[in-house]
Every structure is written in structure tokens, then in C-alpha cells.
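Novice: this is a predicted model, with the sequence first.
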Amino acid sequence: MALWREGLLAKAVLEGRTRGYRHHPQLVRFRAHDEPLSAVRAYLAAVLEEAQRRGYRFDAAKIGGEVKPVEVIGVTEGQIRYERQHLLAKLARRAPDWHARVRRIHPVPVHPLFRVLPGDVEPWEIR
């Protein structure tokens, strides 16, 4: 659910429709893309597909335009590790049962828009 909401908020930022969230570091990924709005639409389309597979009913119209193939976005192995650790720390406090499940998942699946590359935590990440 949060992935969908945050993706829609990122889309609103890229469309210039909101003042909040404009400086969120994760937006660097989309802004650096040759087609930022198309990339965020492709991102949302894959989130929608997974949500539907799991039985959620999101409004596809909120993607707001044509979803077309776009170049993948590189994400470093270090960034994936960092985000996983961040998620596990939250789950340990908020949902111990989910923490036990998630920590056993290897390798970490990534969104189909992303391609994992060698490297450390991204320089834009706030630690």
C-alpha cells in the first residue's frame, strides 16, 4: 500500500502538482531518468500488477497516462542492502512475524524497473 501511495506522490512531484515530497532522496532515481514521468508510470504499473495479484484493488486510472517501455534504472547492491536493513529494523519493532519472514528472503527481489549494479549506498541516501 505504501509503495503505491509513495509512487503516486512521486508522480505528482514530477508533474509539478505538489510542494511536499519534492526533496525526497528517492526521487533522484526518477529525475535522473531520460523520461522521468514515463519511468514513474512504468514503476506504478508494475506495483499495480503485483497489488492485483495479491488481491488489492488500486485505481489504475491514477497512473494517469500511457505506460510505455522505458530504460531500466540502475540501483546499487549497497543501496539494496541498506534499504533491506532499514526495512528489517522497522519490522523488528512493528511486526516481528513479518521480520522473521522477510529476513529469510534471499536474494532480495527488486522492482522490475530496476537493475542491480555493483556499488555502495547511493550518495543521496540519508543515513
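Specialist: Structure received. Numbers count the residues shown, from 1 in each chain.
Novice: C-alpha only now, for contacts and for neighbours.
Specialist: Fine.
Novice: residue contacts, the nearest residue to R29 once chain neighbours are set aside?
Specialist: Leaving aside its chain neighbours, R29 sits nearest to I73 (7.1 Å; criterion: C-alpha to C-alpha, 6 or more residues apart in numbering). Counting by C-alpha atoms under 8 Å, 6 or more residues apart in numbering, I73 touches 29, 33, 113-115.
Novice: can you give me the strands in the chain?
Specialist: For the chain, the strands defined by DSSP state E occupy 73-76, 114-117.
Novice: farthest pair in the contacts of I73?
Specialist: By the measure C-alpha to C-alpha, H33 and R115 form the most distant pair in these, at 13.2 Å.
Novice: more neighbours, those two?
Specialist: Using other C-alpha atoms under 10 Å, the more surrounded residue of H33 and R115 is H33, with 17 against 14.
Novice: correct me, but that one touches L27?
Specialist: No. Checked against C-alpha atoms under 8 Å, the pair H33 and L27 is beyond contact range at 10.2 Å.
Novice: who's in contact with A39?
Specialist: Contacts of A39 (C-alpha under 8 Å, 6+ apart): 30, 33, 70-71, 113.
Novice: try 10 Å this time
Specialist: 11, 29-31, 33, 45, 67-73, 113 (C-alpha atoms under 10 Å, 6 or more residues apart in numbering).
Novice: and the comparison structure, right after this:
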Amino acid sequence: MRLWSLHPQHLDRQGLTALWREGLLARAVLLGRTRGYVHHPQLERFRARPDPVAALDAYLAAVVDEADARGYRYDRSKLGPVPGPGNERPRIEVSQGQLDFEWQHLMGKLSRRSPDWHDAQQAHAGPRCHPCFETVPGPIADWERGKVAA
């Protein structure tokens, strides 16, 4: 399971669809509807919120927004109510080190799976974080698996 800190605009079609499915799985975990992935480290930042499911729903709403912008059809009714336009989405801190780590990880995936999408993403000034996250200085998150020692 990977709940990207990166903005969903950076994901190719396969990545965006996988994020949607994995996000729905994460939602089921937070609601206690599955026994798998209960201790998944990427859920820590959502569990730390006053209402973890609402925070994840806001996260997934941004994924649906990106899907809508591309003409894909994801079922928004699978989510609970989320803040509308003009209302503040919950902001979760993500370190610059984590964002950079995820960017390198994604670029590696895209270079193999979707070279044209990879090239288009490389043309960006750099990675944008997901609208529910706020970038702060710091290293790769403690919960990140497979991180490279500095």
C-alpha cells in the first residue's frame, strides 16, 4: 500500500487507479472492516488526526478530483462528506525529505512503466505535495519502508 504524499497529478493512469484502490482499502482498515494492513505504517499519519476516516476521505477526494480532471470515473459516493470549495481540507505535515524520497521512487516506477509520462513529470519544476499535506523541513519519515540511509 502506498498513500502518496505527492500530488495525484504526478501519477500516471495506473498509479492513480492503484492509489484510489489502495486508499479505499486504507479506509476499510480505518473503519475496522478488514483484518489485513491494520498495522500498515502509512496509516499512522491519518490515525494521528482527530477523525482519521474524515482525513482519509479528504485525501481521496483530491484523488477523485484528479480523476475527474482526466475524464476518469471514480465513485465519489464511496467517501464520506469532505470540505467543499472554499473550506479548508485537513493539513497533514510531510517532510521535504519524504516528498523527495517519494518523487525519486515514483520517477523510477514511471521510467519503466510510462516513459512519456515520466518525461512530462520531469519537465515540472519539482514535485508538488498532495493538497491535504503541507511540506515542512525534515528527513524521510520514520514509517517509510525501504528508505535509504543518509
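Specialist: Received the coordinates, thanks. Owing to the predicted nature of the structure, the values given are computational and were not obtained by experimental measurement.
Novice: could you get me the TM-score between them?
Specialist: Here the TM-score for the pair of chains, by TM-score structural alignment, normalised by the length of structure 1, is 0.90; 126 aligned residues with a C-alpha RMSD of 1.4 Å.
Novice: mind checking which of the contacts of A39 of structure 1 are buried?
Specialist: 11, 29-30, 33, 45, 67, 70, 73, 113 (16 or more other C-alpha atoms under 10 Å).
Novice: just the helices in structure 1 please.
Specialist: 2-14, 27-31, 36-53, 77-94, 96-102 (DSSP state H).
Novice: just the residues contacting the first one, thanks.
Specialist: For helix 2-14 of structure 1, the surrounding residues in contact (C-alpha under 10 Å, 6+ apart) are 1, 15-24, 26-27, 30-31, 36-41, 43-48, 51, 58, 62-64.
Novice: structure 2: which residue goes with the residue nearest to R29 of structure 1?
Specialist: Using TM-score structural alignment, the equivalent of I73 of structure 1 in structure 2 is I92.
Novice: do you know how far the equivalent of Q26 of structure 1 over in structure 2 is from A123 of structure 2?
Specialist: Here Q26 of structure 1 is matched to Q42 in structure 2, going by TM-score structural alignment. Distance of Q42 of structure 2 to A123 of structure 2, computed by C-alpha to C-alpha, to the nearest Å: 28 Å.
Novice: looking at these two, which has the bigger crowd around it?
Specialist: Neighbour comparison, Q42 of structure 2 and A123: the larger count goes to Q42, with 19 against 8 (by other C-alpha under 10 Å).
Novice: in terms of contact, does the more buried one touch W143 like I think?
Specialist: Yes. If you go by C-alpha atoms under 10 Å, Q42 of structure 2 and W143 touch, sitting 6.6 Å apart.
Novice: show me the contacts for the equivalent of L44 of structure 1 over in structure 2.
Specialist: Per TM-score structural alignment, the equivalent position to L44 of structure 1 in structure 2 is L60. Neighbouring residues of L60 of structure 2 by C-alpha under 10 Å, 6+ apart: 3, 8, 19-24, 27, 54, 66, 76, 78-79, 82, 132.
Novice: ditto for V47 of structure 1
Specialist: 1, 3-4, 7, 41, 53, 58, 111-112.
Novice: next: P36 of structure 1.
Specialist: 10-11, 14-15, 27-30, 42, 70.
Novice: can I get the residues you listed in TSV with distance to L91 of structure 1?
Specialist: As requested, the contacts of P36 of structure 1 are arranged in TSV below (distance: C-alpha to C-alpha, whole Å):
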residue	distance to L91 of structure 1
A10	24
K11	27
L14	30
E15	32
L27	24
V28	25
R29	25
F30	27
A42	28
V70	32
